[in-house]
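Chemist: Okay, here's the prediction I keep looking at, along with the sequence it came from:
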Amino acid sequence: MSTSPFSEFAGLLVLFLAILFVVGPFLGRYMRCAVEEGNYRLTAWGRPFERGLYRLSGVRADAEMNWKQYAVAVIVFNVIGVVAVYAIQRLQGVLPLNPQGFGAVSPDSSFNTAISFVANTNWQGYAGESTMSYLTQMLALTVQNFVSAATGIAVVFALIRGFARHGARTIGNFWVDLTRTTLYVLLPLSVVLAVALVGQGVIQNFDSYKEVHLVTAVEYTQPKVDAAGQPVLDAGGKPVTEAAKTDRQTLAMGPVASQEAIKMLGTNGGGFFNANSAHPYENPTPFSNLLEMLAIFLIPAALCFTFGEMVRDRRQGVAVIASMTVIFVVMAVAAMVSEQQFNAALAGLPIDHVASALQAGGNMEGKEVRFGISASALFATITTAASCGAVNAMHDSFTAIGGLVPMLLMQLGEVVFGGVGSGLYGMLVYAVLAVFIAGLMIGRTPEYLGKKIEAYEMKMTAVAILVTPLLVLVGTAIAIMVEPGRAGVFNPGTHGFSEVLYALSSAANNNGSAFAGLSANTPFYNVLLAAAMWFGRFWIIVPVLAMAGSLAAKRRTPVSAGTMPTHGPLFVTLLVGSVLLVGALTYVPALALGPVAEQLQPAAVTAAAK
């Protein structure tokens, strides 16, 4: 007996959240002990490695940093990462572990990719299986998947210390936070997930690419070339095509499972293959799909519980994760409902869009049959609620409202769970804004966790919140105005505008997913998106660290009768309202020109026909 699409989606969503909320508190407590205290018995195995790394690098683990020293360490470390990733790509042709003999990546693409992976964005303007060697995938990209994720977690630990400490001049040691996060959190989880993915069929090898025989030969057309290999043109100057047929296919190989694991756990996104998590070698089964979705949210959710542990009030962490969950569930349902609708553009064609035992119904374009609409819509919501960007379906093929959901989730600032670390520190910035608004309404100096929120904190909050809208909207305007930007748009009109808006939203918010209809691997887009990714990452990190330093130096204010509780339903409502009010309304005019206008077009066409 078949179930309805909505009951299938509801069951999958409930299962996903249930597992997440069962595992989250335990992992959150573990991270506090492993990273903050460093003496947890479960991390005893790694202490010799940790001490050895400190000796090799000359780091004093007991020497803490003020916020300026912490920020300089973050920037310097990541600049070195950009240089290293760029150099490896440019030297790829002469480096080992390159069985396909790939040459050097172009300068503009190398620049874009270096910043992309260092900024935890993993925007990819290239096809991985035809561009990157195994060494580049592992030494450049996978390494950055670890350390860029660890950077985000380190920054949120610094901010939490700002709330937890009082009268302090320091907020921790970046090198210690980076080391412990990588060694005790990301590495063990990645090993476990990689083994589980291999068990599901994700490949992990160093073989050369395989040429296999097809069961059925494929006929296609290709450009006709002369003896010198030049295209043959007809009298009008257009390329001449000819029929071709093949019974062979080349299958890409590589160390996929290891990169896939940290790609998901670190909310890095990207993919070993161009098809990303829609590729059967990256995501072969419905169970691997569930594992990957859980991996994306696992650390962001657990960090909310870590926050409650570190400020010694678990209710505070629960309030934050409750706010995230409310927005996420609403968005996920909206995406599912939209994708299950009949596509009005196909009206009049002999196509059955009613769900049955033989077909999924709704909008299956761009989706894998092995996942269907429910798992595809949920995956799209998860990967854009978190700053992951991995995809198991093409968002460009979603309906107008279905495509608006992932776009809006990114534009909210990637705070609905968000990236590892970056999601929580983004949401805590909104929490500061929420208590400031509440303080104005009741005529009191706003407080959050016993710390008075004053002019300096609000200046840093304003910078952190307004940076990404500035980058997205100005970047989109530039791309639409200049010829190199318009040249990459293959779909004219509202959908083409949505593709550009999505690309800038993805880059500036460090998501990395693409609408898939924009030709972005050009010098113009590689430079424009690289700038959005870099400033979208570090123009937020620096004010967040400045806020952490200011809060750590303040004394805790005793709770009084006028103190607004920040752990109940009222605060959750206020926090959700602040995110939607500031995050969403900023983009309303741009969304009206893109997905909203696209949604209204079929209705307009139908009305005109009548």
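Modeler: Everything's here; your move.
Chemist: Could you use CA atoms for every contact and neighbour count after this?
Modeler: OK.
Chemist: Show me the longest helix that occurs in this structure.
Modeler: helix 523-553 (DSSP state H).
Chemist: how far does stretch 5-24 sit from the chain's center?
Modeler: Distance of stretch 5-24 from its chain centroid, counting by CA atoms, centre = their mean, to the nearest Å, is 20 Å.
Chemist: Show me which residues of it are buried.
Modeler: Using 16 or more other CA atoms under 10 Å as the test for burial, stretch 5-24 gives 5, 9, 12, 13, 16, 20, 24.
Chemist: Put together a markdown table for these, with distance to residue 258 on each row.
Modeler: Below are these laid out as a markdown table (distance: CA to CA, whole Å):
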| residue | distance to residue 258 |
| --- | --- |
| 5 | 33 |
| 9 | 29 |
| 12 | 26 |
| 13 | 27 |
| 16 | 23 |
| 20 | 22 |
| 24 | 23 |
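Chemist: Alongside the first one, take a look at this:
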Amino acid sequence: MVELLYFPFYLGLLILVSPFVGYYMAFILNAKLLPFEEITFKFLFSGTPSSQTPKQYLNSLVLFHFVGAVILFLILKFQNYLPFNPLQIMGMDWDLALNTTISFITNTNWQAYSGESQLSNFSQMFGLTTQNFLSAGVGISVLAFVSRSIVSAKINRFGNFWQDLFRSAFYILLPISFFVAILLVGQGVIQSFQEPVLSLGLDGVSETIPMGPTASQIAIKQIGTNGGGFFGVNSAHPFENPTPISNFIQMFSILFLPASCVFLYGKITNSFRHVWVIFFVMLSFLVLGFASVYISEWNFPGNLEGKEFRFSLTESTIWLSTTTAASNGSVNSMHDSYSPLAGGIAIFQMMLGEVIFGGVGTGMYGMFLFLILTVFLSGLMTGRTPEYFGKKIGSYEIKWTLFGILSPTVCILIGTALTIFLESGYTAKGPHALSQILYAYSSAAGNNGSAFAGFAADTLWGNLSLGFSMLVGRFSVIYAVILVAGSLGGKVTTMSFDGNFKLDTPLFGVLLFCVILIVCGLSFFPVLALGPILEQLLISKGIFF
């Protein structure tokens, strides 16, 4: 009985908390001046930074990522010369360091390495954890830019990137992460600089157990929808996730800021009914995904390999559903161990492009592209001029909207096809092999970061091709969103009439749901049919891979 109430309680708490946190985020991002901000900006900019045009905002964003990437790459490549390295771990190979750098600056946190054995504490703390804050802050900043542009009055300046990033990191992400880290330490998640512990296992084999500042990294990995764990097996490791309470805290942390970003958008645009429609469209996808995963796993009761007995079926399947609905990628069980249908649902949720809540900020600005597309198609069907918040949608906006939606799709399909022909870095055969490769490129292009563990990613081809997919998946969407929002922001807002298409009705929600499902379904159904769907049908006939 308690297990049946777990998921409704989870959703109820999400619905209750998200609006308040979203309104707080909107207040922070649109405030005139915040405590300590004036001192910081006087030091960095000789005064409060001025608002930027879309092009200036993009230039600042690209410059910031380039500098951050160079610094992180050098940390990873030369970590053996840096402090806080008790295991004397050597620097990464250049291709793995490059892949990891791209992974963390794009909020993907794809891990082609095992953190406790291939990264020093310095690399984990000052390299990866720092980027966890900054990459999530960029997502919030871009969403703030989009929200301001929608309600602008024919101007082309919608905020300053540096100010938005500073506020997102220091006034939103940092205090929430500090609070969550304290809760996790209270549950037994380690936060230590002790030397590694030598232990004698039950089999009589001596083992070295690394210690480290784990709770601080786990908090922001979940809050910022990053997903990269301190340990290789992520939140399935008892040092990262020791109790059912720590499991719920982390699982709730995955979604509550992405859900709050929906209401951040609503507060800035003053469109509360509209964003509730968006919220429930996202929630509908999440509920359907969870139900499919849970039912599929319930029908395979002996499918226990890769599952943690510390957590129930409900806890494991909710985690799989939420982590692939968001761009999080953390795991409390191995996704490669799930039934083909459950794994296929996880893949499809990533293929949707971070719009089932998605990443912090990224889910809502990714949904913004589908909103534009839905309004445009609705206008074509009804013979009305397509308008979004009184801004007319033209060919320029539609071209960039389709570019942002389809670019990650191209990376997923072409990356999978090329890997099948050029690379043999996977262990399974048949349709499951296709599912493993497809999962990897969906995870990379969707900036998710989780994986089917059977795919051997740490190869030259894997590191470079997946790194490229991460870059496209992140920056093609950001580029398209800022150009579309900037173009709309510079247009005159027309008066609303009774005949205009309503954005705050259940009908619009149904249309939005259908557009997302049809666009992604047409793009991916053939390859899903050859992978997880075929495998599920063969397993029902007793054929396993």
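Modeler: All right, it came through fine. Quick caveat, the model's predicted, so the values are computed rather than measured.
Chemist: sorry, back to before: let's have the buried residues of stretch 5-24 of the first structure in TSV, adding secondary structure.
Modeler: TSV is the format used below for these (DSSP: H, G, I helix; E, B strand; the rest coil):
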residue	secondary structure
5	helix
9	helix
12	helix
13	helix
16	helix
20	helix
24	helix
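Chemist: Residues in contact with stretch 153-163 of the first structure: which ones?
Modeler: Applying CA atoms under 8 Å, 6 or more residues apart in numbering, the contact partners of stretch 153-163 of the first structure are 36, 171-172, 174, 177-178, 181, 307, 310-311, 420-422, 424-425, 449, 451, 541, 544-545, 547-553.
Chemist: how about the helices in the stretch 151-300 of the first structure?
Modeler: 174-180, 187-200, 256-265, 286-310 (DSSP state H, counting those that start in this stretch).
Chemist: Burial-wise, tell me which of these comes out on top.
Modeler: Comparing those by mean neighbour count (mean count of other CA atoms under 10 Å), helix 256-265 ranks first with a mean of 27.
Chemist: Need the three-state assignment for the counterpart of residue 17 of the first structure in the second structure.
Modeler: Aligned counterpart of residue 17 of the first structure in the second structure: residue 11 (TM-score structural alignment). The three-state assignment at residue 11 of the second structure reads helix, by three-state DSSP.
Chemist: Roughly how far does residue 11 of the second structure sit from residue 282 of the second structure?
Modeler: The gap separating residue 11 of the second structure from residue 282 of the second structure is 12 Å, by CA to CA, to the nearest Å.
Chemist: do residue 490 of the second structure as well
Modeler: 29 Å.
Chemist: got it, and residue 468 of the second structure?
Modeler: 28 Å.
Chemist: again with residue 80 of the second structure
Modeler: 44 Å.
Chemist: May I see the helices of the stretch 151-300 of the first structure organised as CSV, with distance to residue 524 of the first structure added?
Modeler: As requested, those are exported to CSV (distance: least, CA to CA, whole Å):
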stretch, distance to residue 524 of the first structure
helix 174-180, 34
helix 187-200, 35
helix 256-265, 27
helix 286-310, 31
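Chemist: looking at the ones you listed, which is closest to residue 565 of the first structure?
Modeler: helix 286-310 (14.4 Å; CA to CA).
Chemist: That closest one vs the second structure, mean deviation?
Modeler: The superposed helix 286-310 of the first structure is, by mean CA distance after the TM-score superposition for the first structure, a mean 0.9 Å from where its aligned residues fall in the second structure.
Chemist: wait, doesn't residue 190 of the first structure sit right on residue 263?
Modeler: No - at 9.1 Å, residue 190 of the first structure and residue 263 do not qualify as touching, with contact defined as CA atoms under 8 Å.
Chemist: So for the residue sitting nearest the centre point of the second structure, what's the nearest residue that isn't a sequence neighbour?
Modeler: When CA atoms, centre = their mean is applied to the second structure, the residue found nearest the centroid is residue 327 (1.7 Å). When the adjacent residues along the chain are set aside, residue 327 of the second structure lies closest to residue 448, with 4.1 Å between them (CA to CA, 6 or more residues apart in numbering).
Chemist: what sits against the corresponding residue of the first structure for that neighbour?
Modeler: Aligned counterpart of residue 448 of the second structure in the first structure: residue 511 (TM-score structural alignment). Each residue near residue 511 of the first structure by CA under 8 Å, 6+ apart is listed here: 120-123, 268-269, 384, 386-389, 410, 414.
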